[in-house]
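Sequence first, then the predicted structure, then my questions.
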Amino acid sequence: MLASQRRAAIVAFVEETGAARVSDLVDRLGVSDMTVRRDIERLDSEGRLERVHGGAVAARPRAADEPGFSAKSSLMIEEKRAIAAAAARLVRPGATIGISAGTTTYELAAAIRHLPQLTVVTNSVPVAQLLHESASGHVVVLTGGVRTPSDALVGPVAVGALQGLHVDRLFLGAHGIDRTAGLTTPNLVEAETNRALVAASRTVCVLADHTKFGIVGLSTFLRLADVDTLITDGRTPARTRDMLAESVDQVVLADLAPGG
């Protein structure tokens, strides 16, 4: 096995399990203790994992990091589309819904754009554009506000636009989800706008792939206990599903395409 292949295998194992001891990696890869330690040191310096005493843990983004919409769009595409397909089954023609900014919620918009006569309240520029260009007679309410790197419109203008509005169901994305911290975002102003979206909604459906769990952003905007439905993909670990079942009224696992 080449060194690059060995390091890739280490990263994949740590990301799958969350953490790994040096001894585990030695047994798994059939190399020396020193080789594994050097690999971990190299991967830590590259930001691909975090070195800890006796092993390594999965790298986590900093709480204030805010990836752009384009960067996130290329990640977990199969999972996002599966989640969007499951969420689309909750939307009926003529419904009044809210859709927050995000790449998974954008996939939902793509999945429902053929449904007729929807009224959609959103703070997402891409979602609004996608639905506006469809030929299904949608009414799209775009909040206005200051545009973030994730193409969300946020701030006092967005919050003011949402006050007095009412939607039957909100489809909400999140930067990270944690048992204690709840749903979080690295953007303080976006957190405020997300709270306004929640306040305008009768029920909240969260869309999140398996990579979002255990991530904690700078600001909490919703507790897990206040989520009505959470849709995730089948690669979410069993221990995470058990945690969600204790906190959320309904957890839905979206089916990935065969071979996905």
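Done, it's in. Numbering: from 1, shown residues only.

Every contact and neighbour count from this point should use C-alpha atoms.
Noted.

Please, where are all the strands along the stretch 51-200 of the chain?
For the stretch 51-200 of the chain, the strands defined by DSSP state E, counting those that start in this stretch occupy 55-58, 96-99, 119-122, 139-142, 146-147, 153-154, 167-172, 176-178, 182-185.

count of residues packed around the residue nearest to Ala200 when sequence neighbours are not counted?
Leaving aside its chain neighbours, Ala200 sits nearest to His166 (4.8 Å; criterion: Cα to Cα, 6 or more residues apart in numbering). A count of nearby residues for His166, using other Cα atoms under 10 Å, gives 18.

Repeat that for the one 3 residues further on.
By other Cα under 10 Å, 21 other residues sit near Arg169.

contacting residues for it?
Residues near Arg169 by Cα atoms under 8 Å, 6 or more residues apart in numbering: Thr96, Ile97, Gly98, Ser201, Arg202, Thr203, Val204, Cys205.

Ala191 is nearest to which of the strands of the stretch 51-200 of the chain?
Minimum separation from Ala191 across the strands of the stretch 51-200 of the chain (Cα to Cα) falls at strand 182-185, 6.2 Å.

For this protein, which residue occupies the most central location?
Nearest to the centroid of the C-alpha atoms of the chain, with distances taken as Cα atoms, centre = their mean, sits Ala208, at 4.1 Å.

let's bring in a second model and compare:
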Amino acid sequence: MRHVRNSCEQAILDTVRRDGRARIAALARALSVSDETVRRHVRALVADGLVRREHGAVVWVGGSEPPFERRLSVNAAAKRAIARAVAERVEDGATVMLDTGSTTAYVAEALAARRELTVITNGIEIARSLVGRNGHRVYLAGGALDARLAAALGPEALAFLDQFHADLAILSIAAIDAEQGLMDFELDEARMARAMMRRARRVLVAADHSKFGRRAAVRVADLGAVDLLVTEAPPPEPFEAQLAAAGVELVVAMPAAGARQSVSV
């Protein structure tokens, strides 16, 4: 694999790593170069196994998500809208499980206004947002801490979940593929999501529009394993039809008017 990159290649790589996907034409505009120049640099990145070409776009396949703090700033207005809609569907006194993720971090902030929830999570920032607020009881899974994901993962964290049964599991997913369903970049994160699904009466997936049409390394579950999917924009075909066929309730929560957010170039 080559390790020396020019500034244009590095800018493309940074953008696709950050956002998961970017259009060739949008990259060309952002970098003030031609589409063909972008394609030439993309071919080099494809050869290195870092990205793949897909219908006029570049998709990140480098093997991991961006760090947690960086993901918090991407599509922030969309994630806040999703979080508000999720919180409206959680009753006071409910028992909920939340996995780690930037979207579920916003959900945790919105849930702080509810009362006397029992919250089980492996996310450090999620626990921090809810502990000591409005009578909430917060249980944080132990195990090996992953600083990049701000979460506890591994066999100890999975065993911890087996002590609980929740009314609702709220999951933040990395990718939603038309063929493979729910996907994630990390095997341990996928295992945690599956464990929460098993230990909850209902499953809610909170995912912004950028997650549709993406693929990641690890398959989590079929779309039919989800009871409710909350997003901030109507999903593209074929997803809307597939969700309906699988019996998944779809909620589209529009961001507040005038809200600013970071989006893919």
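Thanks, I have the structure now. Remember, predicted model here, so these are calculated numbers, not experimental data.

What does the TM-score come to for these two?
Overlay of the two chains. TM-score (TM-score structural alignment, normalised by the length of structure 1): 0.79; 235 aligned residues with a Cα RMSD of 3.1 Å.

follow-up on the earlier one: can you tell me which of the strands of the stretch 51-200 of structure 1 is nearest to Val14 of structure 1?
The nearest among these, by Cα to Cα, is strand 55-58 at 5.6 Å.

what sits up against the closest one?
For strand 55-58 of structure 1, contacts defined as Cα under 8 Å, 6+ apart pick out 11, 14-15, 18-22, 37, 40, 48-51.

In JSON lines: the contacts of Arg169 of structure 1, plus distance to Ala110 of structure 1 and neighbour count.
JSON lines is the format used below for those (distance: Cα to Cα, whole Å; neighbours: other Cα atoms under 10 Å):
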{"residue": "Thr96", "distance to Ala110 of structure 1": "16", "neighbour count": "20"}
{"residue": "Ile97", "distance to Ala110 of structure 1": "14", "neighbour count": "21"}
{"residue": "Gly98", "distance to Ala110 of structure 1": "14", "neighbour count": "26"}
{"residue": "Ser201", "distance to Ala110 of structure 1": "21", "neighbour count": "18"}
{"residue": "Arg202", "distance to Ala110 of structure 1": "23", "neighbour count": "13"}
{"residue": "Thr203", "distance to Ala110 of structure 1": "21", "neighbour count": "17"}
{"residue": "Val204", "distance to Ala110 of structure 1": "19", "neighbour count": "21"}
{"residue": "Cys205", "distance to Ala110 of structure 1": "17", "neighbour count": "23"}
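
now structure 2: which of the residues you listed match?
On the basis of both residues aligned by TM-score structural alignment, their matches' Cα atoms under 8 Å, what survives of these in structure 2 is Thr96, Ile97, Gly98, Ser201, Arg202, Thr203, Val204, Cys205.

thought the third one was touching Thr122?
Yes - in terms of Cα atoms under 8 Å, Gly98 of structure 1 counts as a neighbour of Thr122; the distance is 5.7 Å.

Looking at the contacts of Arg169 of structure 1, which one is closest to Leu172 of structure 1?
Closest approach to Leu172 of structure 1 among the contacts of Arg169 of structure 1 (Cα to Cα): Cys205, at 6.1 Å.

Run through the helices of the stretch 101-250 of structure 1 in chain order.
For the stretch 101-250 of structure 1, the helices defined by DSSP state H, counting those that start in this stretch occupy 103-112, 125-132, 156-162, 188-199, 238-247.

Just name the most buried of the ones you listed.
Most buried of those, by mean neighbour count (mean count of other Cα atoms under 10 Å): helix 103-112, with a mean of 23.

Please render the kept ones among the contacts of Arg169 of structure 1 as JSON lines that adds distance to Pro237 of structure 1 to the earlier fields.
Formatted as JSON lines, the kept ones among the contacts of Arg169 of structure 1 follow (distance: Cα to Cα, whole Å):
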{"residue": "Thr96", "distance to Pro237 of structure 1": "33"}
{"residue": "Ile97", "distance to Pro237 of structure 1": "30"}
{"residue": "Gly98", "distance to Pro237 of structure 1": "29"}
{"residue": "Ser201", "distance to Pro237 of structure 1": "29"}
{"residue": "Arg202", "distance to Pro237 of structure 1": "29"}
{"residue": "Thr203", "distance to Pro237 of structure 1": "26"}
{"residue": "Val204", "distance to Pro237 of structure 1": "23"}
{"residue": "Cys205", "distance to Pro237 of structure 1": "20"}
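
which one among the residues you listed gets closest to Leu142 of structure 1?
When those are compared for distance to Leu142 of structure 1 (Cα to Cα), Gly98 wins out at 10.3 Å.

Of all the strands of the stretch 51-200 of structure 1, which one is nearest Lys212 of structure 1?
Checking the strands of the stretch 51-200 of structure 1 against Lys212 of structure 1 by Cα to Cα gives strand 176-178 as the closest, at 4.7 Å.

Just give the closest residue to Ala85 of structure 1, not the sequence neighbours.
Leaving aside its sequence neighbours, Ala85 of structure 1 sits nearest to Ala111 (Cα to Cα, 6+ apart; 6.3 Å).

can you tell me which of the contacts of strand 55-58 of structure 1 lies nearest to Val139 of structure 1?
Of all these, Glu15 has the smallest distance to Val139 of structure 1: 41.9 Å, by Cα to Cα.

which ones are touching that closest one?
Contacts of Glu15 of structure 1 (Cα under 8 Å, 6+ apart): Val57, Ala58.

Swap in 10 Å and give it another go.
Neighbour list for Glu15 of structure 1: Ala9, Arg48, Leu49, Val57, Ala58, Ala59, Thr211 [criterion: Cα atoms under 10 Å, 6 or more residues apart in numbering].
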